[in-house]
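Engineer: fold the following.
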Amino acid sequence: MYVIVGLGNPGRKYENTRHNVGFHTIDLLAERNQIKVNKLKHKALYGEGVIAGEKVLLVKPQTYMNLSGQSLLDIVNYYKVDLNRIIVIYDDIDIKVGSIRIREKGSAGTHNGMRSIIYLLQKDEFPRIRIGIGKPEIMELSDFVTSNFSKEEIPLIKEAIETAALAVESVIDRDLSFAMNKFNG
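Structural biologist: As a prediction, this is how the structure comes out:
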């Protein structure tokens, strides 16, 4: 089984913010693969289904970004899933808007959601897909990641979310190396 985790903040207030691109990718994967993400357990909204012949769990932690690890740790312990079968999707300020990067492991960088996950799992060796949201020029980082995209950025971010969903499907259908070669450009 694969566990696909999209990071974000719950609630209408954060719905279309930069921090929620992980949630939007989960929503797109759910739509494309007819999976209902409507169960509440493990401090997350989740849904079970199949992508490319593999059983998957699509997960949107409901703990707020900085505590995302609580939800994922609960899921890992409950389902006894190997870390290499987890894919975490999240926003990254160090990547330009509209680009994605796939990695098999790595540090959290400045991302508090990833810090929480790595701290609680005690490992950073799991695949992740980072979606570029750009860098703030004058705004505080916390204000920037909880701000909405500009009109000019919306088509770019929609395309990046579509690409991230395709990348997840490629990891499941083929493997991580194939997806990295195809989507890391």
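Engineer: CA only for contacts and neighbour counts going forward, please
Structural biologist: Noted.
Engineer: list of residues touching stretch 48-64?
Structural biologist: Stretch 48-64 is contacted from outside by 1-10, 23, 26, 30, 33-37, 43-47, 68, 70-72, 169, 172-173, using CA atoms under 8 Å, 6 or more residues apart in numbering.
Engineer: could I have the buried ones of those as ChimeraX selection syntax?
Structural biologist: The ChimeraX command for the buried members of those (criterion: 16 or more other CA atoms under 10 Å) is given here:
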select :1,2,3,4,5,6,7,8,9,10,23,26,30,35,37,43,44,45,46,47,68,70,71,72,169,172
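Engineer: is residue 57 part of a helix or strand, or is it coil?
Structural biologist: With DSSP: H, G, I helix; E, B strand; the rest coil as the basis, residue 57 sits in strand.
Engineer: so after the longest helix along the chain, what's the next helix or strand?
Structural biologist: For the chain, the helix with the greatest residue count under DSSP state H is helix 154-173. Next helix or strand after helix 154-173 toward the C-terminus (DSSP states H and E): helix 176-183.
Engineer: tell me what that following helix is packed against?
Structural biologist: Counting contacts by 3 or more CA pairs under 8 Å, 6 or more residues apart in numbering; DSSP states H and E, helix 176-183 packs against strand 100-103, helix 154-173.
Engineer: most packed of the ones you listed?
Structural biologist: Mean neighbours per residue, mean count of other CA atoms under 10 Å, is largest over these for strand 100-103, with a mean of 22.
Engineer: that one packs against which elements?
Structural biologist: strand 128-132, helix 154-173, helix 176-183.
Engineer: as TSV, these with distance to residue 57 would be great.
Structural biologist: Output for these, formatted as TSV (distance: least, CA to CA, whole Å):
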stretch	distance to residue 57
strand 128-132	15
helix 154-173	12
helix 176-183	18
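Engineer: and the residue positioned nearest the centre of the chain, how close does it get to residue 136?
Structural biologist: With distances taken as CA atoms, centre = their mean, residue 89 lies nearest the centre of the chain, 1.8 Å away. Residue 89 sits 21 Å away from residue 136, going by CA to CA, to the nearest Å.
Engineer: please apply the same query to residue 23.
Structural biologist: From residue 23 to residue 136 the distance is 21 Å (CA to CA).
Engineer: for the comparison step, fold the sequence that follows:
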Amino acid sequence: MTPDAPWLIAGLGNPGPWFRRTRHNAGFLTVDRLAERHGARFRRRGLGTLLAELEVDGHRVLLAKPQWFINLSGRPVARVLRRYGVPVERLVVVQDDLDFGFGSGRLKRGGGPGGHNGVRSVGDALGTRDFVRLRFGIGRPPKGQSIGDFVLKRFTEDEEAALPAELDRCADALETLVRLGLNRAQDALNARTES
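Structural biologist: So this is what the prediction gives:
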């Protein structure tokens, strides 16, 4: 891996205004927050994705929001990776996760998709799962509600009120990852999640 290779942080979500504030779009919301911090704007680049570019302490970072539905995110992510020469070690996929309570965040490298079809699609398209994942907790559906319905629902009023702080926490972790590496970012994010 060349030391000046860019990072790619790909938020997973569904395109279109109807899905914008739904739980399944936690990945989009996280990369939106990171872009806002740096004054970066998303633009179409003909790769099936919206892209923004920024720098974190001299490190080039691409932010991607695939514009295919979330379960088909892999091909657009793979196209960006190839076009910009991003090594898989510098790919971060930001996803919603049912296994953690709302706002809990976890960073890890590799592992199975845990039932998330967007993550599965990325792994299948790349032929590897050796990328970093930021898992943004959205909690479990209430009794009687299907997972499919739950992930496509908007956040509750209380969750919306807490969402900016949670997105900032995840954006902090992503910046730490780029600057200082995975272990330092995991320590910071996981410690704050558990406190």
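Engineer: relative to the centre of structure 1, find the outermost residue for me.
Structural biologist: residue 138 (26.0 Å).
Engineer: could you count how many residues lie near the aligned residue in structure 2 for residue 87 of structure 1?
Structural biologist: Counting by TM-score structural alignment, residue 87 of structure 1 corresponds to residue 92 in structure 2. By other CA atoms under 10 Å, 24 other residues sit near residue 92 of structure 2.
Engineer: list the contacts for residue 92 of structure 2?
Structural biologist: 7, 8, 9, 10, 131, 132, 133, 134.
Engineer: what's the third one aligned with over in structure 1?
Structural biologist: Yep, that's residue 9 of structure 2 we're talking about. In structure 1, the residue matched to residue 9 of structure 2 (TM-score structural alignment) is residue 4.
Engineer: does anything pack onto the host helix or strand of its match? Which helices or strands?
Structural biologist: Per DSSP H and E: residue 4 of structure 1 is located in strand 2-6. With contacts taken as 3+ CA pairs under 8 Å, 6+ apart, strand 2-6 of structure 1 sits against helix 21-32, strand 54-61, strand 86-92.
Engineer: adding distance to residue 120 of structure 1, write those out as TSV.
Structural biologist: Below are these laid out as TSV (distance: least, CA to CA, whole Å):
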stretch	distance to residue 120 of structure 1
helix 21-32	19
strand 54-61	14
strand 86-92	14
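Engineer: nearest to residue 152 of structure 1, out of the ones you listed?
Structural biologist: Residue 152 of structure 1 lies closest to helix 21-32 among these, at 16.2 Å (CA to CA).
Engineer: from the chain's centre, how far out does the closest one sit?
Structural biologist: 9 Å (CA atoms, centre = their mean, to the nearest Å).
Engineer: mind giving me the packing neighbours of it?
Structural biologist: On a contact count with 3+ CA pairs under 8 Å, 6+ apart, helix 21-32 of structure 1 meets strand 2-6, strand 54-61, strand 86-92, helix 154-173.
Engineer: looking at the ones you listed, spot the one closest to residue 122 of structure 1.
Structural biologist: Here strand 86-92 is closest among those (CA to CA), at 14.3 Å.
Engineer: mean deviation of the closest one from structure 2?
Structural biologist: Strand 86-92 of structure 1 differs from its equivalent in structure 2 by a mean of 0.6 Å after superposition (mean CA distance after the TM-score superposition for structure 1).
Engineer: read off where the longest helix of structure 1 ends up in structure 2.
Structural biologist: The aligned range for helix 154-173 of structure 1 in structure 2 is 160-179, by TM-score structural alignment.
Engineer: contacts for that stretch?
Structural biologist: For stretch 160-179 of structure 2, the surrounding residues in contact (CA under 8 Å, 6+ apart) are 7, 29-31, 33-34, 56-57, 59, 103, 105, 134, 182-186, 188-189.
Engineer: of those, grab the buried ones for PyMOL.
Structural biologist: Buried members of those, defined by 16+ other CA under 10 Å, are picked up in PyMOL with:
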select buried, resi 7+29+30+31+33+34+59+103+105+134+182+185+186+188+189
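Engineer: from the chain's centre, how far out does the strand holding residue 4 of structure 1 sit?
Structural biologist: The answer for strand 2-6 of structure 1 is 7 Å, by CA atoms, centre = their mean.
Engineer: need the contact partners of that strand.
Structural biologist: For strand 2-6 of structure 1, contacts defined as CA under 8 Å, 6+ apart pick out 21-26, 54-61, 72, 81, 85-90, 172.
Engineer: and for stretch 119-135 of structure 1?
Structural biologist: For stretch 119-135 of structure 1, the surrounding residues in contact (CA under 8 Å, 6+ apart) are 18, 21, 69-70, 73, 83-107, 118, 157, 160-161, 164, 176.
Engineer: recalculate using a threshold of 6 Å.
Structural biologist: Stretch 119-135 of structure 1 is contacted from outside by 69, 83-84, 87-93, 95-106, 118, using CA atoms under 6 Å, 6 or more residues apart in numbering.
Engineer: and the strand holding residue 4 of structure 1 against structure 2, how far off on average?
Structural biologist: With mean CA distance after the TM-score superposition for structure 1, strand 2-6 of structure 1 departs from structure 2 by a mean of 0.5 Å once superposed.
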